[in-house]
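S.K.: coordinates only, no sequence provided:
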């Protein structure tokens, strides 16, 4: 795992799930419901990138509520959610806002 603080924050739109157990629950949470409704995407500033091996990524994706030493920060800056990009080759980038906790409190994907 390689953690990089970005010199310039990246602005994206992302949809987040609150306290998802795993990536399946996160994706179900942010998918449109039967009426085509879903929460609007949120303005998000990515301030840090974490490059993971596929095994590390899969472990996080399967156990998002597990406390982890590398998770910190998050919250809001004005109208923006502050997030960490979690990346792994061949995997979808996840955006994590721990909101001061050490687990996947809010996890999402780019809208």
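M.R.: Cool, got the structure. Computed from a predicted model, the values in this text were never measured in an experiment.
S.K.: switch to C-alpha atoms for all contacts and neighbour counts from now on
M.R.: Fine.
S.K.: how about the strands in the protein?
M.R.: 2-18, 42-51, 75-77, 80-87, 94-97, 106-110 (DSSP state E).
S.K.: adding another structure so you can compare the two:
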């Protein structure tokens, strides 16, 4: 697992608030209209497929790596893993994934 601070760039994302896991995000995105938000991405978190799979099973747990980004306000951290959906995490001052989103193109 590596985290890289990147030059901020804009993304259009549809967020779920306090999701339990990836399944709940996908269910919410398929069954409800979720407004798109324009956010600033300032870090990229690269995970292995196994790390990603373990993380998306319980997104409500506190994570040390999220705690290091929690003071960023409306900025996001992108999570990438091979052959997995790209996730956008907005901690909004917390040490867990308070908001998790999918890019509009996903």
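M.R.: That came through fine. Since this is a predicted model, take the numbers as computed values, not measurements.
S.K.: adding mean neighbour count, write the strands of the first structure out as a markdown table.
M.R.: As requested, these are exported to a markdown table (neighbours: other C-alpha atoms under 10 Å):
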| stretch | mean neighbour count |
| --- | --- |
| strand 2-18 | 15 |
| strand 42-51 | 20 |
| strand 75-77 | 14 |
| strand 80-87 | 23 |
| strand 94-97 | 26 |
| strand 106-110 | 22 |
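S.K.: with distance to residue 26 of the first structure added, can I get the ones you listed in a markdown table?
M.R.: Below are the strands of the first structure laid out as a markdown table (distance: least, C-alpha to C-alpha, whole Å):
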| stretch | distance to residue 26 of the first structure |
| --- | --- |
| strand 2-18 | 5 |
| strand 42-51 | 15 |
| strand 75-77 | 18 |
| strand 80-87 | 14 |
| strand 94-97 | 10 |
| strand 106-110 | 7 |
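S.K.: out of those strands, nearest to residue 59 of the first structure?
M.R.: Ranking the strands of the first structure by their distance to residue 59 of the first structure (criterion: C-alpha to C-alpha) puts strand 80-87 first, at 12.1 Å.
S.K.: what angle do the closest one and strand 2-18 make?
M.R.: Counting by axes from the mean of the first three to the mean of the last three C-alpha atoms, to 10 degrees, strand 80-87 of the first structure points 120 degrees away from the direction of strand 2-18.
S.K.: list of residues touching strand 80-87 of the first structure?
M.R.: With contacts defined as C-alpha atoms under 8 Å, 6 or more residues apart in numbering, strand 80-87 of the first structure is touched by 42-52, 57, 74-76, 93-98.
S.K.: same thing with stretch 45-64 of the second structure?
M.R.: 1-4, 18-22, 77-84, 95-98.
S.K.: how about it, which residues of the first structure does it hit?
M.R.: Under TM-score structural alignment, the match for stretch 45-64 of the second structure in the first structure covers residues 50-69.
S.K.: for residue 40 of the first structure, see how far away residue 30 of the first structure is.
M.R.: 9 Å (C-alpha to C-alpha, to the nearest Å).
S.K.: what's the overlap in contacts for those two?
M.R.: residue 15.
S.K.: neighbour count: those two, which is higher?
M.R.: Between residue 30 of the first structure and residue 40, counted using other C-alpha atoms under 10 Å, residue 30 has the larger neighbour count: 22 against 12.
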